[in-house]
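[1] Could you work out the structure for the sequence below:
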Amino acid sequence: MERHAPLSWQSKSLLSEISDLAPDIVCLTEAHEGSTSSLGGHEISAAGIPWSPHSETERKVVLWSRSQWGDVQCPEDIAAFGGVISGETEANGIRYRVIGLCIPYASASPLGQHPKRRMWEQHKDFLNALSLYIPSLDLSVPTITLGDFNRTIPSSWGSKSAYAYLIEILTDFAVLTAGLADEQGKRSVDHICVNFDYSKLEIASLWRGAENGKKRSDHSGVFINILPAVK
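    Here you go, the predicted structure:
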C-alpha cells in the first residue's frame, strides 16, 4: 500500500479492486490499521519496526479474512527486525494458518539507530528469527506464508547468502509466485507460499497503476485462486 492512508485515493482504488475479486483472505503490507474496513470481515495487524518517521496507525502487515481469526501471534523475536503477524482462520470450510510478513529491504535500518545497520543485516536477522518460528508451528495445518519478501524469487540481485537462507526456510513450502511479473515485466517481490498440495491454481499480478495512469503503489499486487487437494 506504500503507506497510503485508508482515505487516500490510492488506498480506495486498491481496496475497490481487491473487493471486486471477492477474496477470502487478504494481506497488505506498509498499510494502516483499518485499511480493510471497506471489506467488512475481520482484520488483524502488526506495527513492526519503522524505518522512517511514521503515523500511529501505520502497520507493516495487515491480514484480513471473511472469517474470524484465532490463535493470533506476533512473534517478538521476528517483529524486532521487521513486520510479522500470524493467525488461524477458515476459508471454504478449511482451517488455515496464515503468516503475514514484511521482510526488511536491503538497506533497512531501524529509525533513530546509529550507526545504521549494514546492507542486508536487518534482512538476515529477520530471516534468522523466522527460521526458528516456522518449525515451532503445527505444519500439519494448511499454512500460507505471504507478504512483502523484498526480493524476487528466483533471485535476480542481492545477497546470495540471504537468498539461500530464505529458500532453506521455505523448504516445506511451494512459492506459487516464483517468477511472476507484472504487465510491464517487473518481477514481483511480493510472494505467496503454501505447504499443501492443490488441485486448482490460478495466479495473477494486480497492476500497481490506476486507469488514470497514476501510480497507486510502488509494488504490484498478487492474487491467487487455489483449491487444496482432497486427501
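[2] switch to C-alpha atoms for all contacts and neighbour counts from now on
    Will do.
[3] Distance of Ser65 relative to Trp9?
    Going from Ser65 to Trp9 by Cα to Cα, to the nearest Å gives 23 Å.
[4] What's the local residue count around Pro154?
    Neighbour count for Pro154, taken as other Cα atoms under 10 Å: 15.
[5] Ignore what I typed, I meant Met119.
    With neighbours defined by other Cα under 10 Å, the count for Met119 comes to 15.
[6] List the contacts of it.
    Taking Cα atoms under 8 Å, 6 or more residues apart in numbering, we find Met119 in contact with Ala106, Ser107, Ala108.
[7] can you tell me which helix or strand Ile78 belongs to?
    For Ile78, the element it lies in under DSSP states H and E is helix 76-79.
[8] And the residue nearest the centre of the protein?
    Taking Cα atoms, centre = their mean, the centroid of the chain lies closest to Gly147, which sits 1.2 Å from it.
[9] Assign a three-state SS to it, would you?
    With DSSP: H, G, I helix; E, B strand; the rest coil as the basis, Gly147 sits in strand.
[10] mind listing what it touches?
    Contacts of Gly147 (Cα under 8 Å, 6+ apart): Cys27, Leu28, Thr29, Val61, Gly100, Leu101, Cys102, Asp190, His191, Ile192.
[11] what's around the residue nearest to it when sequence neighbours are not counted, how many residues?
    Nearest residue to Gly147 in three dimensions, chain neighbours excluded: Leu101, at 4.8 Å (Cα to Cα, 6 or more residues apart in numbering). Close neighbours of Leu101, defined as other Cα under 10 Å, add up to 31.
[12] and the gap between Leu101 and Phe126?
    Here Leu101 is placed at a distance of 10 Å from Phe126 (Cα to Cα).
[13] Leu137 too?
    17 Å.
[14] out of the two, which sits in the busier spot?
    Phe126 (23 against 11).
[15] Now do the more buried one against Leu166, distance only.
    10 Å.
[16] Arg59 in helix, strand or coil?
    Under three-state DSSP, the three-state class of Arg59 is strand.
[17] List the contacts of it.
    Contacts of Arg59 (Cα under 8 Å, 6+ apart): Thr29, Glu30, Ala31, His32, Glu33, Ser45, Ala46, Ala47, Gly48.
[18] Name the nearest residue to it, ignoring sequence neighbours.
    Setting aside the residues directly before and after it, Arg59 is nearest to Ala47 in space (Cα to Cα, 6+ apart), at 4.1 Å.
[19] That neighbour and His54 touch, don't they?
    No. The pair Ala47 / His54 is not scored as a contact, 10.4 Å apart, by Cα atoms under 8 Å.
[20] another one to check against the first:
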Amino acid sequence: MRLINWNIERRGPHTWQAASLVSEIHSLQPDLVVLTEAHLSSLESLGGHVLSHRGYGVGPKTDSERLVLIWSKAPWTDIPLPPSLADLGGAVLGKTEIDGRAVYCFGICIPWHMAPTSPPGEKTQPWKQHELFLDQLGPALDALSHLHPLIVAGDYNRRMPRAWGPHKSYEKLEAALTGLDVVTRGSLAPLDDMTIDHVATRGDLRPTHVRALDRKDASGRARSDHFGILVDFD
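    Okay, here's the model as predicted:
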C-alpha cells in the first residue's frame, strides 16, 4: 500500500504548480493521498473518491479551498469527528478499502504557530490555535482507539523530533500521538531534510519505505513551499 502526503500551498487546480504536483502524484500510483491546503478538485484527474474538510473559519479562503483532502481509489465511508476538533483546524476521517482490506485514514492540518486565533477578530497569539487543536486531538484519537489500522497524515506544522518552537506545544503533540508510530521522524532521504508533514500509524501497518518528494520540478522551479512524503506499507 502506498500513501502520498503533500501540502500544495493553496495552488489552484489550473496552475502549473498544481498540474506538476498532481502529475507526479499520479505517476507514483498511490493507493491513498492526503493533501493539505488544497482545492476540492485538486485530484479530479486521478478519478477515485475524496473526502475533504474546509477547515476552521479564520482567514480568507475561496469557495473551492479545502484545508484537508483525502483520496482513495475506492469509495469512502465518512466517519464524523467531534466539532470541538474540526472547528479548530482541519480534520477529516474516512474508511476505505485497499486490496479488499479496510483502512482508516485521518487527514489533519494542525494550525501553524502564527495561525489567526479563534474566534475571528481576536488578536493572534503565537501557538495558541496550534495548541487548542492538539488539546482536542489526543481525546479524539483515544475515542477512535477501536479503529485499526489507522493512518493519521497531514500537515503537523512541527518537525519531529523537535527542532524549534516551545517545548510546551511539542509536548502536547507527542502526548496527542501516544500509541501511534510516527514513521516520518528525522531527516528523510533523498533530500536529507526534516519534514513538518507527517504520517503516523496505529495497528499492523509496517512501513517498508519512506522518502521525500522534491518541492521543485525538474527545471528547479518551486511547486510548493513543502516537500512531499511517500510511504510504502507492507
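[21] Give me the TM-score for this pair.
    For these two chains in superposition, a TM-score of 0.92 is obtained (TM-score structural alignment, normalised by the length of the first structure); 227 aligned residues with a Cα RMSD of 1.8 Å.
[22] Alignment lookup: the residue nearest to Gly147 of the first structure to the second structure.
    Following TM-score structural alignment, the counterpart assigned to Leu101 of the first structure within the second structure is Ile108.
[23] before we move on, back to that, distance of the aligned partner of the residue nearest to Arg59 of the first structure in the second structure from Met114 of the second structure?
    Using TM-score structural alignment, the partner of Ala47 of the first structure in the second structure is Arg54. Separation of Arg54 of the second structure from Met114 of the second structure (Cα to Cα): 19 Å.
[24] neighbour count winner among those two?
    Neighbour count, other Cα under 10 Å: between Arg54 of the second structure and Met114, Arg54 has more, with 24 against 13.
[25] Show me the contact partners of stretch 190-200 of the first structure.
    139, 142-152, 172-178, 219, 221-222, 225-230.
[26] Please give me every residue in contact with Gly70 of the first structure.
    Gly70 of the first structure sits next to Gly87, Glu88, Thr89 when contact means Cα under 8 Å, 6+ apart.
[27] helix/strand/coil for the first one?
    Here Gly87 of the first structure is strand, with the state taken from three-state DSSP.
[28] mean shift of the helix holding Ile78 of the first structure relative to the second structure?
    Its aligned residues in the second structure lie a mean 1.5 Å from helix 76-79 of the first structure after superposition (mean Cα distance after the TM-score superposition for the first structure).
[29] counterpart of that helix in the second structure, which residues?
    Using TM-score structural alignment, helix 76-79 of the first structure pairs with 83-86 in the second structure.
[30] Let me know whether Glu65 of the second structure touches Leu40 as I believe.
    Yes. Contact criterion Cα under 8 Å: Glu65 of the second structure and Leu40 qualify, at 6.2 Å.
[31] Look at the two and report which has more neighbours.
    The residue with more neighbours, out of Glu65 of the second structure and Leu40, is Glu65; 23 against 20, by other Cα under 10 Å.
[32] What is the equivalent residue in the first structure for that one?
    Alignment note (TM-score structural alignment): Glu65 of the second structure maps to Glu58 of the first structure.
[33] List the residues that contact its match.
    Arg3, Glu30, Ala31, His32, Glu33, Ala47.
[34] repeat that for 7 Å
    By Cα atoms under 7 Å, 6 or more residues apart in numbering, the contact set of Glu58 of the first structure is Arg3, Ala31, His32, Glu33, Ala47.
[35] Same check on Leu46 of the second structure?
    Going by Cα under 7 Å, 6+ apart, Leu46 of the second structure touches His26.
[36] end to end, how far does stretch 180-191 of the second structure reach?
    Separation of the first and last residues of stretch 180-191 of the second structure by Cα to Cα is 25 Å.
[37] thinking again about what came up before, Serialize the contacts of Met119 of the first structure to CSV and add fields for secondary structure.
    Shown next, in CSV, are those (three-state DSSP):
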residue, secondary structure
Ala106, coil
Ser107, coil
Ala108, coil
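[38] thinking again about what came up before, could you verify my assumption that the match of Ala47 of the first structure touches Leu69?
    No. Look at Arg54 of the second structure against Leu69 with Cα atoms under 7 Å: they stay out of range, at 8.7 Å.
[39] Strands of the first structure, start to end?
    25-32, 42-46, 58-65, 70-73, 83-91, 94-102, 143-148, 174-175, 190-194, 198-206, 221-228 (DSSP state E).
[40] from the ones you listed, which stretch is densest packed?
    Compared across the strands of the first structure, strand 58-65 shows the largest average neighbour count, a mean of 26 (mean count of other Cα atoms under 10 Å).
[41] Tell me what angle that one forms with strand 25-32.
    If you take axes from the mean of the first three to the mean of the last three Cα atoms, to 10 degrees, strand 58-65 of the first structure sits at 160 degrees to strand 25-32.
[42] average gap between strand 58-65 of the first structure and the second structure?
    With mean Cα distance after the TM-score superposition for the first structure, strand 58-65 of the first structure averages 0.3 Å from its match.
[43] Could you tell me the angle between that strand and strand 143-148?
    140 degrees.
[44] In the second structure, which helix is the longest?
    When the second structure is parsed with DSSP state H, its longest helix is helix 128-143.
[45] That one maps to which residues in the first structure?
    Aligned using TM-score structural alignment, helix 128-143 of the second structure spans residues 121-136 in the first structure.
[46] Show residues contacting that stretch.
    Contacts for stretch 121-136 of the first structure (Cα under 7 Å, 6+ apart): 77-78, 81-82, 103-106, 108-109, 162, 166, 169.
[47] Same list (those residues) but as CSV, adding neighbour count and distance to Ile203 of the first structure.
    Formatted as CSV, the contacts of stretch 121-136 of the first structure follow (neighbours: other Cα atoms under 10 Å; distance: Cα to Cα, whole Å):
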residue, neighbour count, distance to Ile203 of the first structure
Asp77, 16, 32
Ile78, 24, 28
Phe81, 26, 30
Gly82, 29, 27
Ile103, 28, 22
Pro104, 26, 25
Tyr105, 18, 24
Ala106, 18, 27
Ala108, 22, 29
Ser109, 25, 33
Ala162, 17, 26
Leu166, 18, 22
Ile169, 18, 23
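[48] Would you check which pair of those lies furthest apart?
    Ser109 and Ile169 (22.6 Å; Cα to Cα).
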